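**Q** Test case, fold it:
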Amino acid sequence: MAQADPRRHEDETAASMLEALFADAPIGLYLLDPQLRVVRVNTATPALQDPAASDLAGRAVRDLYDMVDAEALERRLREVLDTGVPLRERIVQARLRSDPGRAHHFEVTALRLDNPDGAVLGVAVTAVDVTERERSRARARVLDAVRRRVGRTQDPVVTGEEFVGAVVPGFADIAVVEVVDAVIRGDEPPLAPLPPGTPLMRTSFRSSRPCPPQAHPVGDVRRLPSPTPFTQALTDLRPRVVPLHADEPWMPVDAPRTDAMRSSRSHSLLVVPMALRDAALGLISLYRTEESPPFDDHDRRLAVELAAHTALCVDNARRYVREHTLAAMVQRRLLPRSPETHASLETAYLSVTGADPGAWYDTIALSGARTALVVGNVSGRGLEAAAAMGQLRTVVRALAAFDLAPDELLARLHDTAAGLASERARLPVGDPLRRERLDADCAYAVHEPLTGTCVMAAAGRLAPVVVRPDRTVTVPDTPSGPRLGTAGDSPFAAVTFSVPHGSLLVFTSNPALTAYLAEHSQPLRAAPDFDDRPLQELCDTLVYELPDSLGAGDAAVIVARTRSFAAGEFATWRLDPDPTAVAVARGRARRQLTAWNIDEETAFHTQVIVSELVTNAVRYGAPPIELRLIHDRTLTCEVSDSGSAAPHLRYARTADEGGRGLFIAAQLAQSWGTRYTPDGKTVWTEQALPARQD
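**A** Model (predicted):
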């Protein structure tokens, strides 16, 4: 019996396998000659829906399909013929005769065929329909893009812009986001069904085509005509895939949208409500145009996920807007409306937008024609920061009434802030406020016009910018004390610097803004040019030149311009430490009040006050003794001595011969007090004066 030829058996096996592949393989197989013409195809080839395999022989491969980029495929196949390097798993798009409206995706692999002598016979090509796989991947990419890019800000409008940027053109050719107008303002969204006539704002629009037609411009607020697929989606909170035929019955109800859809050649609409807990926040409208495939159920399910994520981001932004609005309102209520100044110090505030609700400014009129200037910034955000700011500002004003030195006042304020921080730390474990620290920066300065100086202390790295009349710009070297409320007992230090007539002081709660103004601000260097113009004009000019990253809206800012105190508006006398000083003081005061044209009643009361204060200084104080009268917004009487004993009110008994002096002075004056200096103390009174007639 003859033995079988193994080589012949292999050839027969290979031929049988090849025939089986071309007859039953579930993938497309093509044999192409060196000119890329069809030699043979298998019956599973997608092109064989209608013609027979014999009808395709000899035809160019580009004739089999309506390929999206036939030239690119032919170029790669010729590279395989020329180099012998296989083409592996290349994705190609083509349209089939059985489904001409949608491009299918094929994974193509091409191998060069050589005979034993090395001659090139052609190319073997396999094609696998991976349309659903690629569509699933595309949908996953869109979902990932929306999750990564949408919700990066706390602005409902920007959230819409992020969404349309993530879905066009990867998922839709046109995307529109409309949000309930009340939600934009931070209000609670209405429950579905959306009440008729509820206005929506078009927050964003994007198209894959340049200059696309729009039914309404972005930013437009309108009520949706009803009934349409848009209003229906906001009624039952269900998405809808709507074919856009020319004769849809709802189209005449909303003519502007209909015209825009026709102009853009849209053929498929996917409208999805943005809903959260049965509340309607807005609407997403997605369109596909021209050759793009219509939306299907897979797209609808994906759109629901996209809308749910976007709705959550819009609601988070709404909550932030609401808290921001409330914090800004609280801040506006807590901050002073207008500066409290003397004739010797003109001040103005730069507008604060509420971007930093913990920032505050203040000016406080003090005795002796002095003015306190305060800026500060509490850590944190929202209502809690605004509330803490209000607490600290109130404490500052209360302490200022005691005429404390700046360093001593900050030491007391530091204790108060530490107490507030301790209270916060004792909140229940579940309270999120417990995890937020409470500390603050603060600068407290006192301008003394009679000496042309400013005394200041700071908690944190706050310092003013000083522009002198010769246009020199400096930042005083102010020692930085510990931040208010932080651990540690480091003392605060005060620094004194000169501010001659015509100087400008700029206090900010933002050290970066202070540094910018000191180094780069041209309007600040030109401040002396504004000497005879309203200070608010300089404030506006400063704001105009600030970069966006250092906007004045993120800081509390005080701009103050010093004026010289007229020499004729105050008088100072040194008195001898003996009883005759009382009569001398009364006589000098009487003559000075006459020169100021003070009315008789006020002049008499002032002489009584002078007598009592000088008597106390002679009896209980220590030399030198000094009397000063200041004619400003009030009439101030000050008696200074080097004693440390503090005077105090007491109610004298009927038989007592003394003890009524300070009580009498307090009854005649509008206010009174004592302030201490390194050299002693000053007892002062203030009396109201009629408004000056300029």
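**Q** can we go C-alpha only for contacts and neighbour counts from here?
**A** Fine.
**Q** can you pull the contacts of His107?
**A** Careful, residue 107 is Glu; it's not His. By C-alpha atoms under 8 Å, 6 or more residues apart in numbering, the residues touching Glu107 are 89-92, 126-130.
**Q** what's the answer for Cys454, then?
**A** Taking C-alpha under 8 Å, 6+ apart as the test, what Cys454 contacts is 445-448, 496-499.
**Q** after the longest helix along the chain comes which helix or strand?
**A** The single longest helix within the chain, with elements called by DSSP state H, is helix 297-334. Where DSSP states H and E defines the elements, the next helix or strand beyond helix 297-334 is strand 345-349.
**Q** what sits up against that next one?
**A** Contacts for strand 345-349 (C-alpha under 8 Å, 6+ apart): 338-341, 361, 371, 449, 535-536, 539, 556-563.
**Q** can you give me the offset of that strand from its chain's centre?
**A** Remark: strand 345-349 is offset 28 Å from the chain centroid, using C-alpha atoms, centre = their mean, to the nearest Å.
**Q** ok, the closest residue in space to Ser344 that isn't next to it in sequence to Ser268 distance?
**A** Of all residues not flanking Ser344 in the chain, Arg563 sits nearest, at 4.4 Å (C-alpha to C-alpha, 6 or more residues apart in numbering). Using C-alpha to C-alpha, to the nearest Å, Arg563 is found at 72 Å from Ser268.
**Q** How much space separates Ala348 from Ala175?
**A** To Ala175, Ala348 is 47 Å away according to C-alpha to C-alpha.
**Q** what does Val183 give?
**A** Applying C-alpha to C-alpha, the value for Val183 to Ala175 is 20 Å.
**Q** These two: which has the busier surroundings?
**A** Ala175 (28 against 24; other C-alpha atoms under 10 Å).
**Q** compare with the first, here's sequence two:
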Amino acid sequence: MMPVGDPFTARGEGVLRPQARARPEAGLTVDAHGVITDWSAEAERLFGYAPSDVLGRAAAALLAHPSDALRPAGPDGWGPDRETVEDAAAPLRVRCRDGHWEACSLRIRPTLNGPGAGARWSVTLTPVVRAGRELDGAVLEALFTQSPIGLCLFDDDLRLRRYNSAAEGMKGIFTPRSLGRRARDVWAASNADELEELLTKVRDTGVPLLGFDKHGYPPGDPDHEHYFATSAFRLEDSSGRVGVAVTGVDITARRRAEQRFALLAEASGRIGTTLDVVRTAQELTEVVVPGFCDAAVVDMLDPVLRGDEPDADAARASLRRAGVTVNQALGVEVGDPHLDLGTTSSIPPSDARCLATMDPVLRRVVEPDSSGLGLSGDLGTGNGLFGLIVPLRARGSTLGLATFYRFGTPRTFEEGDFVTAREVTSRAAVCIDNARRYTREHVVARALRRQLLPSRFPPQGAMEIAHSVVTEGTSGDWFDAIPLPGARLALVVGTVVGSGVYAAAAMGRLRAAIHTLAELDLGPDEVLARVDDLVTHITEERGEVLGVRPRPAPGSVAGATCAYIVYDPVTGHLSVASAGHPVPLITYPDGTVEPADLPSGVALGTGDSPFGTADMGLPPHSGIALYTPGLLAGAGAGAGIEDEGTTAGLEELKERLVASRDDPVEDACRATADALLHRGSRHDAVLLLARTHVFDEDQVVTWDLPSDPAVVATVRALVERQLSAWSLDGKVFPTQLVASELVTNAIRHAEGPIKLRLLRDQMLTCEVADGSAAAPRMRHARAGDEDGRGLFLTAQVTQRWGTRYLETGKIIWAEQPLDAESGLGDLGASGLADLDV
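**A** Below you'll find the model as predicted:
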């Protein structure tokens, strides 16, 4: 850098320009003997010698090295052998008065000799360095007048000394008033302090600065932020004084494009991480604050939040706030209830215009109101609040509005921001619509699942039952309790692969199939075997229709698991079977917890292995726990290994079952499920707890009967006496009818031994057992037939009847509700005589 007083500090109309200078030439005259006879003022200024110092001295004495010669002697003595010589060889080095030397080019020509004078020569010395500086001056002139790159020079105090014409056009940053100011004061509304710190390092270390972003709001365009790619390097003159040269190029358009692409890339990665409408709306506001705007809100149409299709006339719908983010670094406090999530409001006229035209709308908010962003505190020295409203549209439907706010700085939204806002909201709208569609499917699946699962357990006295369903959505976990003849109860828990509507439908098919098979009074292993056959058939049928190889798929019946148990409260007998499902846990009254002793088997529809059955006797007040795998998965959340997590969960489940065995079954079920899922597991789970009862002796009565028709009258008497003891006198006639008919059929068509049993629980059950495997068939007797009416009458006076097969025969049973009137109607006791044999 050149000092202030050097030839390059001249000013012209506020712009620093280099000052032109004549080419320096030192002239002297030498006689024929090489003695200096004349010394010009230019030679004095160039070499520092006064005329008195050099006149009369040999010219060769001025050379840096005495061996150097000005020129070989000519014919007349000193001088060249021709009249004029331009030295084109290496320059001569002339020693200056201050000790340094100057390299000079040489030009010699003879001079006219006066009368009596000898030969004289005119010598012109031109410093070659000075000649080079003329080129430097031309380069500087071009840099300060023609260069398209802004250039400014700072002295060693980092005060502005010069700037070129390109810098003068940089949005009013450099003006004549800027001269003499420090770097941080030239453009205060920017990151000036950071730049001055970097320029100080350049000045002190000499390490150049490359590609620094100087950005802010320039005086020539205070409403828009500008970026300049700034580089700097140190300058040093021959005297050792230093300064810093700084260049700048306006890269605002490029930076804004980069910021736009960066914002869009971030939006692609951060918006739509979940299939939740509200969470996706919140992600949109979090992405744009603070990089794009100072605050953002998203208002969704009410139907969208429910998962429904948005209204065709969106302008008439109400809005519900689904996302809010404010840049807290600005020190603005949120104090308006309209910022609360879930706030409902009507669509203001400005927003209605936005929905009508589907174009972004920019408006200035003078005061916060219900239609804008409510903020408490100063909005920034009267600069106001600017809101850019953009409709959220996807697949031709309007889902809501996104509003971006800028405040506290002298800036508003410009055309490029409109494009950015459109693209960000467009991507967010697609994610929101995906979440809306998922929400709709989720709502439908949950409704379907609620309809397919039992809402309450049927009244029965075999067990106390409680269930806990923990679900984050629409899993395929299900359960059921099915009353069986003879006061027995079947419990079933299962899991279908996948979730959603298909899983709910598959669950419904399985539950209906097992319920139907349970009504046939088959054993647990037979029920699972027939369900397995059904699932295999359905899977093969589906594969034939779709033309694909049958395999378990999410939401399909194939691959489902199931555990099925049957408990008899009369004998305390339990039968258990499992198809690929965790086996039930048995809690004994002494606190012992053990899994049922049977293999879990294979999943339904995946193999042809037979299903095993475990039979055991349980003491009264034993506990039975059936569950789905998700209940144990929560305990392994921190283990990182599924098997270890399942093992830990199983041990914790056993501990909880023991600890809560004396609590009410409802409380024990709820506490156990909460304890196993307390780690924030997102798994769906079902827990079904049951505690067994054994009927008292006065609830069951059994008679062994001979195979003699005469015993039918005795049967009527036995029934009447027992029902009177149970205070069920209103059930005497229908029960006598049922018992006599069933005993008569056993005597006529079956083999002995014959047993009659009455059970009193929620239902009054009459059972007749015999040694034959042939089942009775109800007939519709014609007017002239003498028999065939017995089972028809039995069906009329009971709620249901059927046959249960044993290894030694069968049992014909019939049930009557205890709190219902007799179904005999006009058929009195005299009618029983017609049924006698």
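**Q** Counterpart of the residue nearest to Ser344 of the first structure over in the second structure?
**A** In the second structure, the residue paired with Arg563 of the first structure according to TM-score structural alignment is His693.
**Q** From Leu286 of the first structure, how far out is the residue nearest to Ser344 of the first structure?
**A** From Arg563 of the first structure over to Leu286 of the first structure (counting by C-alpha to C-alpha), the distance is 64 Å.
**Q** So those two - more neighbours on which side?
**A** A side-by-side neighbour count of Arg563 of the first structure and Leu286, using other C-alpha under 10 Å, places Leu286 first with 25 against 19.
**Q** Whichever strand or helix holds the more buried one vs the second structure, mean deviation?
**A** Using DSSP H and E, Leu286 of the first structure sits in strand 279-289. By mean C-alpha distance after the TM-score superposition for the first structure, the fitted strand 279-289 of the first structure averages 1.1 Å away from its aligned residues in the second structure.
**Q** Need the nearest residue in space to Asn164 of the second structure, chain neighbours excluded.
**A** In space, Asn164 of the second structure is closest to Phe144, 4.2 Å off (C-alpha to C-alpha, 6+ apart).
**Q** I figured Arg757 of the second structure hits Val768, correct?
**A** Yes: if you go by C-alpha atoms under 8 Å, Arg757 of the second structure and Val768 touch, sitting 6.5 Å apart.
**Q** Looking at the two, which one has more neighbours?
**A** Set Arg757 of the second structure next to Val768 and count neighbours by other C-alpha under 10 Å: Val768 wins out with 27 against 18.
**Q** quick one: the helices in the stretch 101-250 of the second structure?
**A** Ranges of helices within the stretch 101-250 of the second structure are 128-145, 165-168, 183-186, 192-205, based on DSSP state H, counting those that start in this stretch.
**Q** in a helix, that's where Val566 of the second structure is, yeah?
**A** No: looking at Val566 of the second structure with DSSP: H, G, I helix; E, B strand; the rest coil, it is strand, so not inside a helix.
**Q** which residues sit in contact with the equivalent of Thr451 of the first structure over in the second structure?
**A** Alignment note (TM-score structural alignment): Thr451 of the first structure maps to Thr571 of the second structure. Residues near Thr571 of the second structure by C-alpha under 8 Å, 6+ apart: 617, 694.
**Q** so which helix or strand takes in Thr571 of the second structure?
**A** Counting by DSSP H and E, Thr571 of the second structure is found in no helix or strand.
**Q** any idea how far Ala614 of the second structure is from it?
**A** Relative to Ala614 of the second structure, Thr571 of the second structure is positioned 16 Å away (C-alpha to C-alpha).
**Q** do Asp351 of the second structure as well
**A** 68 Å.
**Q** returning to what we had before: with respect to His442 of the second structure, which of the helices of the stretch 101-250 of the second structure lies nearest?
**A** His442 of the second structure sits nearest to helix 192-205 of all the helices of the stretch 101-250 of the second structure, at 53.4 Å, using C-alpha to C-alpha.
**Q** That closest one - contacts with which helices or strands?
**A** Applying 3 or more C-alpha pairs under 8 Å, 6 or more residues apart in numbering; DSSP states H and E, we find helix 192-205 of the second structure packed against helix 183-186, strand 209-216, strand 226-236, strand 242-250.
**Q** swap the cut-off to 6 Å and go again
**A** Packed against helix 192-205 of the second structure by the contact rule (3 or more C-alpha pairs under 6 Å, 6 or more residues apart in numbering; DSSP states H and E) you find helix 183-186.
**Q** got a list of what the residue nearest the centre of the first structure touches?
**A** Closest residue to the average C-alpha location of the first structure: Ala355 at 6.0 Å, with C-alpha atoms, centre = their mean. Residues in contact with Ala355 of the first structure, defined by C-alpha atoms under 6 Å, 6 or more residues apart in numbering, are Asp554.
**Q** before we move on, back to that, which one of Asp351 and Ala614 of the second structure is surrounded by more residues?
**A** Legend: neighbour count by other C-alpha under 10 Å for Asp351 of the second structure and Ala614, higher for Asp351 (23 against 16).
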